[in-house]
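In: what shape does this take:
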Amino acid sequence: MDTFLQDMRYAVRGLVRDRAFTLVAVLTLALGIGANTVIFSFLDALMLRPFDFPQLDRLIFLVEATPGYARNQLSAAVVDELHRNPQSLERVSAFQTWDLNLTGTNEPERLVGYRVTSDFFGVLGVGAAQGRTLQPDEGEPGHERVVVLSYALWERRFGADPGMVGRSVTLDGEPYTVVGVMPSDFRFPKAAQLWVPTALPANAQTMWSEHSYQAVGRLKEGLSVQSARSQLALLEPRMAELDPGHRVSAIPLREYGDGPIRLMLWVLMAATALVLGVACANVAGMLLARAARRAQEMAIRGALGAGQARLTRQLLTESLLLALLGAGGGLLLALWGIGLMRAGVPADVGRFVPGWHKVGMDGRVLAFTLAAAVIATLAFGLAPALRASKVQPADALRREGRGGGAGRQRLRQMLVAAQLAFALVLTVCAALNARSFGAMMEAPAGFDRERLLTLKFGMNEQRYTDLASVVRFQDEALAKVATLPGVQGVAATNNLPLGPSWSRGTLQVEGEAPLAQGNVRYVFFQVVTEDYFRVMSIPLREGNFFTPQDGPGAPPVVLLSQALAQRHFPDGSAVGRRISMNDVDGKPVWRTVTGVVGDVQVATFGSGAGDFAAVYLPQRQETTRDMYLAVRTAGDPTALTPAVRRLLSEMDGELPMTNVKPMTQVVSETLLAPRLAVVLLLVFAGVALALSAVGVYGVISYSVSQRTHEIGVRMALGAKQSDVVWLVLRQGLQPTLIGVGLGLVGAIGAARAMSGLLYGVSAFEPVLFAGMALFLVIVALMATLIPVRHAIRVDPIIALRDE
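Out: From the prediction side, this is the model:
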């Protein structure tokens, strides 16, 4: 310990003396370690531990897949089968989403709730912070009017009232007794604000084709996710007969969430690792140059009896001190970066991401930063320390080893090549993502998003008992909003294009050959009112729009997007043909196509909706209680928000309104994740390029300074300036070309790995790859210009005299 403290004191004195070197090295490491810390804080909270449930590794999320679409909801029969025959599962619980109205206290509010079986909290292993969770008999008729509140709802809506347990709240017009409040860190499923009990239907064993449940299970002690998958595979023969095309599998609960977000985080983590690699290679090159200047010092210490191990330990101690200082600077950068990233994500978006509330600086993140510092110490400090400790005292004292020898020069060139390879991988990934984002921005959305106000409202069954009353209210609301000053048109739909959610249906086309057994064809659909296409500026290509006569008593009708019509009716008009979106008693419900409209980007970019295929159903025939209002305005849409809110409140004082925002904001939030990824990748690539350029400059500049005598001799013997320029450039080109070659190989692999994030761009773009490689070569050559300038200004007489 005393030796280590002595080495540390000596290291501090040495770094203080060489303040310029210390400052540059610390800043370089701070950039690399800080970037890694920022991304790791998100990766850790959102992916590695999104939930703080006991024995999280034993929890699984059950998924039901069909060809071309995963994460489908389970049927009641599957859940019932797992309840009755758990085998590898200790317990299993099912739940359903429930959008509801909270009324009776202050302003009405639309909430995201879940109906859960009574063992839901037991499966997760979590108890209530106040009161209790659900009891086994709750969910059965007569015992279902109880509710467990989330901590956030209890705190925000009820002022964290400790006497809330036992009181009654009104949910969708019905009284529910609050029996518990969950802990502040319990947030499952995503965006859940309350939980009420439910039970499986009495005939659940026969309900194989109605998919409305999600399920979570706890594995028995010692069993793996694969054992659960093997058990679920035993259901496949029955499902092939009773529910063709569906199969059930399981994933670890920690993987519950948005797949593209998970992939984006892994890509960003890999990008920051490359940045740290560039930073370490850069500092390693600086340490090699510094070690060459300290050759005589090392030789004297060796001559006085210090062995190679002792010298290596001393130099590694200096590297560790640099890394710790860099880690400290990185933590400061990380605190700023984490806050900046969190501030860039709207609160109503973040609450839908499991683990979002835990993103920040905690013990795990600090431990990661310390580990990154230790790894960086070995990465940039070990090779220079070993090289410097091997100095021969006689050579150093005669100053013959001044140039560091060919071995040290090769090591510096290898470090430069590594920096350039890492930088090229990052640059290509950033360029691909930038092109992908550009394709998203340039893609024709198919509708006019400007001057469009949107809001969502939901109508409960107790107040609006039948679908006719729902349609009457919606008609009256549209008519009254249309009379407001500044309103040019108003319509309603169950989903907004490029909005936060969308609906899928199974498509059958009359006259087409039936699909193979088990195959299902999914298509996006929207329920819309008659004026929807005019308000959204979606053109009619063929036939007619919906009319008020397309009501419940009229023949079922649909409109198709142009892309869908051309795909299934390429040889003639789609108008008059028939399609089906659902079955009743095993028979398709045929709907006549009355028109074809322009293509619209219905769902999120990269979700599979890139071909704009969509079906539109009339609101009067497919009435839904949850609708978005779309109001076309003459000016700023937000200016109409108070008037629209006031009018709807006057019509129904218990009608909650949510997601009140301009359509431009809806689209912007859809593009938030890819925009953030592009910005971060460009920043990381820029940092890597700058550090690589500095590394190239440092190596060439140092080499020129060490070869002053050689250059002087060459010029004295008649060498031209062009010969000297080529000598220096060749020394820079060799590691550059090696680094670019290795970087291209790595970039191809990285591009394929992140192909799931790309939209409208191939993972392998030869022109882009070649362009980025050429750009990096140019950057490297520009970094040699200053050393080249110094080289050609060498005065042979002065150089020879100095030697």
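In: rest of the way, CA atoms for contacts and neighbours
Out: Noted.
In: next secondary structure element downstream of the host helix or strand of Val63?
Out: Per DSSP states H and E: Val63 is located in strand 59-66. Later in the chain than strand 59-66, the nearest helix or strand by DSSP H and E is strand 69-72.
In: which residue sits closest to Thr206, ignoring its sequence neighbours?
Out: Ala77 (6.0 Å; C-alpha to C-alpha, 6 or more residues apart in numbering).
In: other SSEs contacting the strand holding Val63?
Out: Judged by 3 or more C-alpha pairs under 8 Å, 6 or more residues apart in numbering; DSSP states H and E, the packing partners of strand 59-66 are strand 69-72, strand 74-75, strand 211-219, strand 247-252.
In: what sits up against it?
Out: For strand 59-66, contacts defined as C-alpha atoms under 8 Å, 6 or more residues apart in numbering pick out 70-74, 124, 214-219, 225, 245-253, 256, 519-520.
In: before we move on, the earlier item: run the chain-centre distance for the helix or strand containing the residue nearest to Thr206.
Out: In the assignment (DSSP H and E), Ala77 maps to helix 76-84. In terms of C-alpha atoms, centre = their mean, to the nearest Å, the centre of helix 76-84 is set 33 Å apart from its chain centre.
In: packing partners of it?
Out: For helix 76-84, the elements it packs on are strand 89-103, strand 211-219, judged by 3+ C-alpha pairs under 8 Å, 6+ apart.
In: so which of these gets nearest Val179?
Out: Nearest to Val179, of all the helices and strands packed on helix 76-84, is strand 89-103, at 16.5 Å by C-alpha to C-alpha.
In: for the next helix or strand after that closest one, packing partners?
Out: Proceeding N to C from strand 89-103, the next assigned helix or strand is strand 109-116, under DSSP H and E. Using 3+ C-alpha pairs under 8 Å, 6+ apart, the elements in contact with strand 109-116 are strand 89-103, strand 194-197, strand 657-662.
In: here is the second sequence; please produce its structure so I can put it next to the first one:
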Amino acid sequence: MPNLVSEVRLAVRSLARSRGFALAAIACLALGIGATTAIFSVVNAVLLRPLAYKNPDGLARIYTEFPKFPNGGLRRFWTSGPEFLELRRDLRSWQSIDAWRLGGVNLSGSNEPLRIVAGFVSGGLMETLGVQPRLGRVLTPSDDVPGANPAVVLSAGLWNRAFGSDPNILHREVWLDGRKANVIGVMPEGFQYPPGETEPAEMWSALQLDPARPGNRGGHNFNLLGRLKAGTNLEQARQEAAQYVRATGQKERATPNQHMLDPEGHPLVMFGLQEEVTGSVKPALLAMFAAVGFVLLIACGNVANLLLARAESRQREIAVRRAMGASTAGLIRQFVVEGILLSLGGAVAGLALAFGCLKLILSAAGASLPRATEIGVDPTVLAFTIGISIFTGIFFGFAPLVQSLPRPLAETLKAAGGRTTATREAHFLRRLMITSEIALALVLLIGAGLMMSAFWKLQTVRSGVQPEHVMTLRVALPRELYRQPADILAFWAKLEQRTRTLPGVLNAAVVNGLPPIRPVNANDTQIEGFVQKQGGPIQNIDYWNGVGVNYFSTLGIQLVEGRFFNESDGAASQPVLIINETLARIYYPGQSPIGKRMRPGFDDPWRTIVGVVADVKNAGLDKPAGTELYFPMPQTEGNFRSASVVARTQGDPVQMVSALRGVIQELDPALPVSAVMPMTEVMAKAQARPRFLTLLIGLFSAVALGLAALGIYSVMAYSVAQRTNEFGIRMAMGALQGDVLRLVLRQGLILGVSGVGIGAAGALILSRLLRGSLYGVGAFDPLPFIGMSVLLLAVTALACLSPALRATRVDPVIALRYE
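Out: The predicted structure follows:
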């Protein structure tokens, strides 16, 4: 221990004598370690850390699918009530199978009415998760009996926000959509179910699905969670499910509208719960982790170059210490201590940087990143950072010794006694590291270029609406207070009419489903005269939308054929529809659909198509438009209890928020208002994930470019300093300043071209990892590859320029006199 203390003191004194070197090395390491720690914190929380449930590896999602539906089929789809009850009864691989659905509810009984997302779960689901509540108890099967008194469990966030963390919250009465319920529990901080939702549930209540009336087989409204029996794995459960579906299909072949399980038309699929939560972001996060690893390697390469340069100036010190009896082990131990001190200094500064990076990441990610609330610098992340620091410290500690220890002592003393250039091996090692840095930087730059190109193309996508100067908010009518269809329709009509008459409002309407992201409906719809063909579309429409008369003009949706809805399309008028271009193209190819008839749900009245409008994006800006039909709100028979208000304004739409809220409060003071935001912000939220990924890789690329430029500069500056005499002799023998300038620039550009060649090959691999995040951009898009290669070569030339100009200013007389 005394030896170690003395070695630490000696290392500190040595680094203090080279403050500039130490600060440069620590700064490089801080950038690399800080960025790596921040991204590892994200990867650890999102991908690596098990979900916070009991035995999470045994949990899996169970879906149905409709592979033959249009646009590639319906994948990982919900189940119907009858399917859920049958699967829970018949499948033997599962200890439990539970259902849930999410829905917006109006919560009263707190400080003010709130619109929240609630999870309605079957009675055993919360017990299956195995998470103990903070207060009270969780929902049980006894709460799930039809007709039982409604009970609710609150999230810790809602308990704090709406009830001020009241310790006496248990058994308090609240109202969900006007229906009285009792609070029976509060979940612990951080609990979330289902995990990974962009709008997580803040309250849970019993589903109370009646086995005697579970709904029809076409009503796919439920998500399923299963826990495997002990000793059973997911593959065995899949095999059992496949046999079950085959037997069901053989026993009772489905017609197109029966929705019976069938291996080809309506199979079951199952996936591990953690895989489902993180699968959509896993490739992009792994690519980000690889990218930030490149930043760390570039930073380490810079530090290694600094250490090699410093090592050449310490050859005499090493030789003298060896001559005085210092052992090889002692020298190794001394320089390793110096390397670890440098790395620990970089780690401390890097951790401070990592906290700042995490704040930036979380603010930029918003709700686009699953499990974002779990991200932080925890013990695993700290261990990772310390591990990186110790490894790099040991690695760097050997740098001063790689040139001197293999050489005989006499040769080292002789070489260190005079002025000489570095060894050929040292030159080669430095150039190899710089070439590697350039290659790694190019990989990141091309990745950033691809992401920016994809994000730019996403901005140019036609959403089908004109979002500027439009304000939106959402209102839901509780079932207990608005029982009659006439009451519902009257409310929407009054809301629409009063909003339109507000000063500053040009037009306004209500709409059930607001683009550009909304859940798919996939509703059966009878199409008059339609004959189904093998492999062709079936009578099912992706989106149904109830809209006010002025909806299309308010959002600027273009009319393609026919007419818009008007005031004459009332409840007593002929039932009508408007369809989108995609629906017209699929079901009425080569003909006009105007005057044709459709019947939603196969049991509604026939409705006549009066118009065709341009496609509007509903599944996301990067997804193709689905089929969509529009009902005039007065003819919806009160089926839509929840709707958004869209108001086109003369000026800044945000200034109309107070007036819009006032209209709703006048109509019903108990109604909460939610999702208040300009339409431009609604559109921006649809691009949150690609924006987040583009920002991250752009930042890392900028850091990598700066570090690579610093590395090139340092190597070229050192090379010029080592070759001062050579340049003096050349100029004394007649070489011009331009000749020396070209010589140095050529040396640097050779390194740049070599790195660009290697980096372009590596970028192809990264681009394949990012392929799922690149909208409208192929894995090999020539523009980012060429543009970023030229940029990096330009930066290389600029980094070489200052050392090259310094070389041209060498005085031949002084150089020859010194020689």
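In: roughly how far apart are Arg229 of the first structure and Glu236 of the first structure?
Out: Distance of Arg229 of the first structure to Glu236 of the first structure, given as C-alpha to C-alpha, to the nearest Å: 11 Å.
In: what's stretch 418-430 of the first structure in contact with?
Out: Against stretch 418-430 of the first structure from outside (C-alpha under 8 Å, 6+ apart): 271, 274-275, 277-279, 281-282, 678, 681-682, 684-686, 688-689, 691-692, 695, 736, 739-744, 746-747, 750-751, 768-769, 772-773, 776.
In: mind giving me the PyMOL select for those, buried ones only?
Out: Applying 16 or more other C-alpha atoms under 10 Å to the contacts of stretch 418-430 of the first structure leaves a buried subset, and the PyMOL line that selects it is:
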select buried, resi 271+274+275+277+278+279+281+282+678+681+682+684+685+686+688+689+691+692+695+736+739+740+741+742+743+744+746+747+750+751+769+772+773+776
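In: give the buried residues for the longest helix anywhere in the second structure.
Out: Determined from DSSP state H, the single longest helix within the second structure is helix 328-365. The neighbour-count check on helix 328-365 of the second structure (16+ other C-alpha under 10 Å) flags 331-351, 353-355, 357-358, 361-362, 364-365 as buried.
In: next one: stretch 553-567 of the first structure
Out: Using 16+ other C-alpha under 10 Å as the test for burial, stretch 553-567 of the first structure gives Pro556, Val557, Val558, Leu559, Leu560, Ser561, Gln562, Ala563, Leu564, Ala565, Gln566.
In: got a list of what the alignment partner in the second structure of the fourth one touches?
Out: Using TM-score structural alignment, the partner of Leu559 of the first structure in the second structure is Ile578. Taking C-alpha under 8 Å, 6+ apart as the contact definition, Ile578 of the second structure lies against Phe564, Phe565, Ile609, Val610, Gly611, Val612, Val613, Leu629, Tyr630, Phe631.
In: from the residues you listed, which is closest to Met683 of the second structure?
Out: Val613 (19.9 Å).
In: what's around that closest one, how many residues?
Out: 24 (other C-alpha atoms under 10 Å).
In: which one is the aligned residue in the first structure for it nearest to, not counting chain neighbours?
Out: In the first structure, the residue paired with Val613 of the second structure according to TM-score structural alignment is Val597. Once flanking residues are discounted, Val597 of the first structure sits nearest to Leu540: 4.4 Å by C-alpha to C-alpha, 6+ apart.
In: residue in the second structure paired with that neighbour?
Out: Counting by TM-score structural alignment, the partner of Leu540 of the first structure is Leu559.
In: looks like its match contacts Val613 (just checking).
Out: Yes - using C-alpha atoms under 8 Å, Leu559 of the second structure is in contact with Val613, at 4.5 Å.
In: related to what we said a few turns ago, and the match of Leu559 of the first structure, what element?
Out: Per DSSP H and E: Ile578 of the second structure is located in strand 576-580.
In: check Ala643 of the second structure too.
Out: Assigned by DSSP H and E, Ala643 of the second structure belongs to strand 642-649.
In: in the first structure, what stretch matches that strand?
Out: With TM-score structural alignment as the criterion, strand 642-649 of the second structure aligns to 626-633.
In: where does the spatially closest residue to Arg387 of the first structure that is not a sequence neighbour sit: helix, strand or coil?
Out: Distances taken as C-alpha to C-alpha, 6+ apart put Arg408 closest to Arg387 of the first structure, at 7.3 Å, once the chain neighbours are dropped. Classification of Arg408 of the first structure by DSSP: H, G, I helix; E, B strand; the rest coil places it in helix.
In: what's Arg408 of the first structure aligned with over in the second structure?
Out: When the second structure is aligned by TM-score structural alignment, Arg408 of the first structure is paired with Ala426.
In: wait, doesn't that match sit right on Leu306?
Out: No - using C-alpha under 8 Å, Ala426 of the second structure makes no contact with Leu306, being 11.9 Å away.
In: what about these two, which has more around it?
Out: When Ala426 of the second structure and Leu306 are compared for neighbours, Leu306 comes out ahead with 22 against 17, by other C-alpha under 10 Å.
In: helix, strand or coil for that one?
Out: Classified using three-state DSSP, Leu306 of the second structure is helix.
In: trace it over to the first structure, please.
Out: By TM-score structural alignment, Leu306 of the second structure lines up with Met286.
In: and that match, how close does it get to Glu90 of the first structure?
Out: Separation of Met286 of the first structure from Glu90 of the first structure (C-alpha to C-alpha): 58 Å.
In: can you map out the helices along the stretch 551-700 of the second structure?
Out: 551-555, 581-587, 657-667, 679-685, 688-722 (DSSP state H, counting those that start in this stretch).
In: for the ones you listed, give me JSON lines that also has distance to Arg809 of the second structure.
Out: As requested, the helices of the stretch 551-700 of the second structure are exported to JSON lines (distance: least, C-alpha to C-alpha, whole Å):
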{"stretch": "helix 551-555", "distance to Arg809 of the second structure": "67"}
{"stretch": "helix 581-587", "distance to Arg809 of the second structure": "70"}
{"stretch": "helix 657-667", "distance to Arg809 of the second structure": "67"}
{"stretch": "helix 679-685", "distance to Arg809 of the second structure": "55"}
{"stretch": "helix 688-722", "distance to Arg809 of the second structure": "11"}
